[in-house]
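Peer 1: got a predicted model here, sequence first, then my questions.
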Amino acid sequence: MFKKLLVSSLALAASVNAASTCNKTEFAITSQSDLDALSSCTTLTGDVILSSDMVTANLNGIETIAGSLTASNSSTLTSIIAPDLQTITGTLNLNTLTILDTISFASLSSIGAIDWITLPHVTGLSFNTGVTSCPSVYISDTSLTSLDGIDLSSVTTLDLNNNLYLSEVSMDLSYASNSIDISFNGNSATISFPSLLWANNLTIQDVESVSIPKLSTVNGSLLLINNTFTSFEASNLTTAGGITIDDNDELTNISFPKLTTINEAGLEIANNSQLDDLSGFPVLKTDNGALTLYGDFDNATFPDLTLVKGAVTVKSTGDFSCATFNKMKSSSNIKGSKYTCSAASSSTSASSTSTSSSTHAASSSSAASTTTSSSSAASSSSAASPALVGTSSTLVGGILAAIFFGVF
């Protein structure tokens, strides 16, 4: 009996010890031996923080980290390897690791968030199984050439910026509840989201090509700025909170064949030096915000547009006519208090002013002619009166003389 109690007590003590070993608020790792002491824990509950003095970090045996894994501000750490790790519920936080060149997580498929900043020697990832679940991804200032090993179907946030060797971003992403921002990566970067249907905000900057064939809704804003693509098409986009297309120096064609509604953020197309035709919105009916068009364009036709709720500012240095916009304004289809439309050539607004001036001049001329005629007539009448007065005076004088001499 005593032996059984002793065995049970020892087993319980071992269990309590194992639990305390594998469950802490924070695991402060200062050496590889600290990690080796945790290799019997399939699950670590708590945040794992690697010391900046470590050279390599091998997390063997650990399958789940119920917390975050962090390494930061190290000039000695060269590799992080976790062959059995499948899940990190918190953030995989790698920040300012100046000589790190190996990130190897052969079994990893789920991460709460990726936050990687300043990893100048990381060129690729060894994610053999592939990460398919990670709501938030922020990767900045690395030497990654691709994101092979990360393929997500939905995200809250995807932000890839200033990864100067990242030449391709391709994901089977269908939904982004907050934002997608791909900015200032490799000079010839190509973006492909073949399954993307809905995004709250989508920002594309300094990109050579974009493919979003199924995108139907951008709830917030679509921003296309400083890109090098020659053509942009959103073939299935029907609704956007706002669209900005600015400073794309090689852009010659835009196409939004199904877009019917733009909401409060409005439409802005400005300073795209090669874009001379803005007629890529054939069925746009409603702009609930402002409409701003700047550039050297000849054509800005919106055949179905019947309502702009905000201000309208159109300025072209090309051979452009303001007639359509003037008509919209006069018909009260432009509700905003500010309306400006001008072009380098004689625009309709300028012509309207000239026409009004000419009509006024003609009316003035006509009035002047009438006045002159009346004056002439009046002068003629005035000239005839003295003659009549003279004749009457002579006649009266004669009669008086006859009467006088007849009597006397």
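Peer 2: That came in fine, so what should we check first?
Peer 1: from now on I want contacts and neighbour counts done on CA atoms only, so please keep to that.
Peer 2: Noted.
Peer 1: list the residues that contact the most centrally placed residue in the chain.
Peer 2: Closest residue to the average C-alpha location of the chain: Leu223 at 1.8 Å, with Cα atoms, centre = their mean. By Cα atoms under 8 Å, 6 or more residues apart in numbering, the contact list for Leu223 reads Leu202, Thr203, Ile204, Gln205, Ile243, Thr244, Ile245.
Peer 1: centre of the chain to stretch 180-187, how far?
Peer 2: With Cα atoms, centre = their mean, to the nearest Å as the basis, stretch 180-187 stands 13 Å off its chain's centre.
Peer 1: and for stretch 324-343?
Peer 2: For stretch 324-343, the distance to the chain centre is 25 Å (Cα atoms, centre = their mean).
Peer 1: outside of that stretch, which residues touch it?
Peer 2: 290, 306-322, 348-350.
Peer 1: go with 6 Å
Peer 2: Outside of stretch 324-343, the residues within contact range by Cα atoms under 6 Å, 6 or more residues apart in numbering are 306-317, 320.
Peer 1: buried stuff in it?
Peer 2: Using 16 or more other Cα atoms under 10 Å as the burial criterion, the residues of stretch 324-343 that qualify are Phe325, Asn326, Met328, Lys329, Asn333, Ile334, Lys335, Gly336, Tyr339, Cys341, Ser342, Ala343.
Peer 1: what ranges does the stretch 251-400 of the chain have for its strands?
Peer 2: Ranges of strands in the stretch 251-400 of the chain, per DSSP state E, counting those that start in this stretch, are 253-255, 261-270, 286-287, 291-295, 307-308, 312-316, 339-343.
Peer 1: in CSV: the ones you listed, plus distance to Leu119.
Peer 2: What follows is the strands of the stretch 251-400 of the chain, written out as CSV (distance: least, Cα to Cα, whole Å):
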stretch, distance to Leu119
strand 253-255, 36
strand 261-270, 36
strand 286-287, 43
strand 291-295, 40
strand 307-308, 47
strand 312-316, 44
strand 339-343, 49
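Peer 1: second structure for comparison follows:
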Amino acid sequence: MVYSYQQKMIVSKKHLVFVCLLLLMLSAQLSVAQSCLPQGIVFTTQQQIDSFQEDYPACTEIEGWVAINGNEINNLYGLSVITSIGHNLGIVETEALSNLSGLENLQYIGGNLVITDNPALLSLAGLSAVEMIGGDCIIGGGWEYGNANLASLDGLENLVSIGGDFEIEENPVLSFFNGLNSLISIGGYFNIRDNENLQSLIGLENLVSIGGYLGISKNENLINFEGLNNLTNIEGNLKIGFYFNHGGNPNLKSIEALSGLTHIEGSLLIHSNTKLDSLTGLENLTSVNGNVEILNNDALTNLNGFNNLEYISGNLIVEMNDSLIDLQGLNKLKLIDGSFKMGDYAGFAVNQSLTGFLGLESLDTIGDSFTIHGNNSIEDFSGLDALRFIGGSMTVVTGFDSLAGLNSLETIGDDLFIMYTRLKNLEGLDALSSIGDSMHIINNDVTSLEGLNELESIGGNLNIRDNSQLVTISGFENLSIIGGGLYLENNKNLNSLDGFDRINSIAGDLSITFSPALPNISGFDALNSLGGSLLIGDYYAFNNGNISLVDLTGLENLTSIGGDIDIQYNPALANLSGLNSLHSLSGNLFIYKNHALSFLSGIESISSIGGGIGIFDNDALQNMPQLENLKDIGGNLRICNNEILEDLSGLDSVNSIGGDLLIGNKYWDGNPSLFSLEGLANLKTIGGVLEIYHNIALLSLAGIDNINPLSITDLIIQHNHSLSQCEVASVCAYLLDPQGDETILSNAPGCIDVEEVKTACGIGSVNESYLNSQLAIYPNPASRQVYISAGDFEISSVYIYSITGQRLLVDELSKGYFDISALHEGIYILETEIENICLRRKLVIYNFN
């Protein structure tokens, strides 16, 4: 066909119009899909919303966040072009907004959706196109009142997933969850709290998985969990109620809708749901990877619902369930990896109606501690017959007539506490062979400890205390190892220790205090080593010790004590027989207030004491010949207030004391019958104070003549009313060159004060004082030789002694100096004789190289 010119022009114009129209359409589409506002936007007035499309033409995809917050805002129609929000959408404190109409085109929220404190909001209509929220979804739970009139979640019908947490809190008229029917998964936790009118969870039927915890608490009218029927997996905790601040669901009666739940990654916490009478609905749980806590559920009578539960990786805590009768429902439970706890030390967390452990027949292992406290209706442990192992401590406090039911228990990894029970014996622990740490049997009604016959070792202390009916220790016949101390304290009727026959060593202390019926210590026939201290009596003097104890028979094979011996407040103790095999003592020896003790028979073999000796207030003690083999005392020697002690015979072999020598003391008083110190004649050195105080019969200090004066730090001679002779060599030498304080007063004439004693010693004459002023020793400290001069006087001889008094060198200074190169570094005493007068000085030798 051939077109005319006009026809061609018409076709060209039509074609041009079509092309222009096409370009305009493409441009319009591009402008509709335009992203905008990366910094976000805040709407505080209705005018801002109404003019949005004019102010931001073609803005449909907001990159930043959107905040809607203003009391006059009553509709969102001006936002109808928005299809996505890249960050958060917050609708907060809008007093006039009743729904969300205007957001029908919004399909995607990249951040959080927060809707709270909107008192006029009735529904969420307007969000029907939203399929995904990338962050959290928070509805209610604001600073003031949540969404006070929100009655429905209609508007979220197409929401499939929430990437973060989901909180529905403080929406007081919300009764159901209709509107969430498409929701399949929540990436974070799901918290349903304080929605007063909520009756069920209908509307959540498609919810399958929760990535965090599920918390349902303080929903006053919630009756059941209908709506969660398809929930199979919770990656965090399941919290039904909350113990603090009345956080339960007070009208919750059923959790049957959880019957599809097969996995809880965290803990299962069922707290303070006062009408919940059954746990039916948890039958598909075979394990819980955290704790299981059943607390303060007053209507719960058993634990049926846990019928397939075999493993708890955390703790099992069952407390304050007042109607709970037994533990039926846990019949398949084999392993608790953490602790099993029923009750607390305050006695508040009890299960008042619980009569036993029926329901735990399969429980084999508790990985950590087992605590039963304050459940007074429980008579025994029937139901725990398969329990073999407790990895931590076991604590049984109050109640219980028997330990029957624990017959398979072989090992307790930590402490065993049995306290304040009605038990008469420990039968039921017949298979128990080891306790990893300490065993405490305190304030029970036991008369014997029968039932521990297989126990071989205790890793820590054995503490048997305040059992007023206990008569005998029998029951420990196979116990051979105690890794800590053994403490027998305040058992008023205990009259025999037979039962410890196999113990050969105790790593810690052996303490036997306030056992008024105990006549001796027979029963320790195999004991040869004690790592700690031996305490016989009452350390604190509250209970007057062991009033029937007459000797220490039973300790004849004890050869080593690593700590102290404290023998205190035993009024009938006549001697120390029983300690005859003891040759040395690492610590101190204290013998205090044993009013019948007349001899120290039993400690004749002791030759050294690493610590000190304290002998106080023993009214019948006359002398101490049984200490005749004692040579060294590492600490103080204190002999005070022994009423009829006449002399110190028995200490004749002692040549050194590492600390103070106190014969009487202003705090403990003196020895009123002591008249002689001759028993200390061989004592050469002490390492502290020399104190002779208030020994009213003492006449002379003869006996302490040989103490090196340089070993005395202070001298006290006071209130010895018959003492007239103080001028013994050690005292005179000290007063000549005192190393510390010198106190002499209130003694008899001849020893009234320091000046009188100095005069008696011949100290202070003109000749001697002048000679002292002329004597020069240099260098001091010295290294290889020392020069000595005395002015115009001739030095006839020079002696060097060790600090203990041993003569080491003699020289007549023929070379003009004293060669000391053969001596080691240290402190020595240099003595010169000038004009028949001996002068002493301290000499320090030091190797300057």
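Peer 2: That came in fine, so what should we check first? All values derive from a computational prediction rather than experimental measurement.
Peer 1: and of the buried residues of stretch 324-343 of the first structure, the nearest to Ile111 of the first structure?
Peer 2: Nearest to Ile111 of the first structure among those is Gly336, at 47.3 Å by Cα to Cα.
Peer 1: can you map out the helices along the stretch 1-150 of the first structure?
Peer 2: Applying DSSP state H, counting those that start in this stretch to the stretch 1-150 of the first structure gives helices spanning 2-22, 32-36.
Peer 1: so stretch 192-200 of the second structure aligns onto which residues of the first structure?
Peer 2: Alignment note (TM-score structural alignment): stretch 192-200 of the second structure is unmatched in the first structure.
Peer 1: now the strands: where do they sit in the stretch 1-150 of the first structure?
Peer 2: Remark: strands assigned in the stretch 1-150 of the first structure by DSSP E, counting those that start in this stretch are 23-29, 43-50, 56-58, 64-66, 69-74, 79-81, 87-97, 102-104, 110-119, 136-142.
Peer 1: closest to Gly397 of the first structure out of these?
Peer 2: Closest approach to Gly397 of the first structure among those is made by strand 136-142 (119.4 Å; Cα to Cα).
Peer 1: quick one: contacts of that closest one?
Peer 2: With Cα under 6 Å, 6+ apart, strand 136-142 of the first structure has contacts from 113-120, 156-163.
Peer 1: okay, the angle between the following helix or strand past it and strand 110-119?
Peer 2: The element immediately downstream of strand 136-142 of the first structure (helix or strand, assigned by DSSP states H and E) is strand 154-161. Computed by axes from the mean of the first three to the mean of the last three Cα atoms, to 10 degrees, the angle separating strand 154-161 of the first structure from strand 110-119 equals 10 degrees.
Peer 1: any idea how far strand 154-161 of the first structure is from the chain center?
Peer 2: When C-alpha coordinates are averaged (Cα atoms, centre = their mean), strand 154-161 of the first structure and its chain have centres 15 Å apart.
Peer 1: with stretch 57-77 of the first structure instead?
Peer 2: That offset, for stretch 57-77 of the first structure, works out to 36 Å (Cα atoms, centre = their mean).
Peer 1: buried set for that stretch?
Peer 2: 57-72, 74, 77.
Peer 1: just stretch 114-132 of the first structure next, same as before
Peer 2: Neighbour counts using 16+ other Cα under 10 Å place 114-128, 130-132 of stretch 114-132 of the first structure among the buried residues.
Peer 1: measure that stretch end to end?
Peer 2: Start to finish, the residues bounding stretch 114-132 of the first structure are 12 Å apart (Cα to Cα, to the nearest Å).
Peer 1: list the contacts of it.
Peer 2: The contact list for stretch 114-132 of the first structure (Cα under 6 Å, 6+ apart) reads 91-101, 103-107, 109-110, 137-145, 149-152.
Peer 1: what's the answer for stretch 76-94 of the first structure, then?
Peer 2: For stretch 76-94 of the first structure, contacts defined as Cα under 6 Å, 6+ apart pick out 54-72, 99-116.
Peer 1: which two from the contacts of strand 136-142 of the first structure end up farthest apart in space?
Peer 2: For the contacts of strand 136-142 of the first structure, the maximum inter-member distance is 26.0 Å, found between Pro120 and Thr156 (Cα to Cα).
Peer 1: quick one on the thing from earlier: and the strands of the stretch 251-400 of the first structure: which comes nearest Ser183 of the first structure?
Peer 2: Across those, Ser183 of the first structure has its closest neighbour in strand 261-270 (18.9 Å, Cα to Cα).
Peer 1: the inter-axis angle of the closest one versus strand 312-316?
Peer 2: Counting by the same axes, to 10 degrees, strand 261-270 of the first structure lies at 30 degrees to strand 312-316.
Peer 1: tell me how many other residues surround Cys761 of the second structure.
Peer 2: As a burial measure, Cys761 of the second structure scores 18 neighbours (other Cα atoms under 10 Å).
Peer 1: in the second structure, where's the longest helix?
Peer 2: Longest helix in the second structure by number of residues (criterion: DSSP state H): helix 5-32.
Peer 1: in it, what's buried?
Peer 2: Val32.
Peer 1: need the buried residues of stretch 324-343 of the first structure in TSV with distance to Gly397 of the first structure, can you?
Peer 2: Output for these, formatted as TSV (distance: Cα to Cα, whole Å):
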residue	distance to Gly397 of the first structure
Phe325	79
Asn326	76
Met328	79
Lys329	77
Asn333	81
Ile334	81
Lys335	82
Gly336	82
Tyr339	79
Cys341	79
Ser342	78
Ala343	80
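Peer 1: closest to Thr371 of the first structure out of these?
Peer 2: Among those, Asn326 lies closest to Thr371 of the first structure (Cα to Cα), at 36.0 Å.
Peer 1: what do we get in the first structure for Asp466 of the second structure?
Peer 2: If you follow Asp466 of the second structure across to the first structure using TM-score structural alignment, you land on Asp247.
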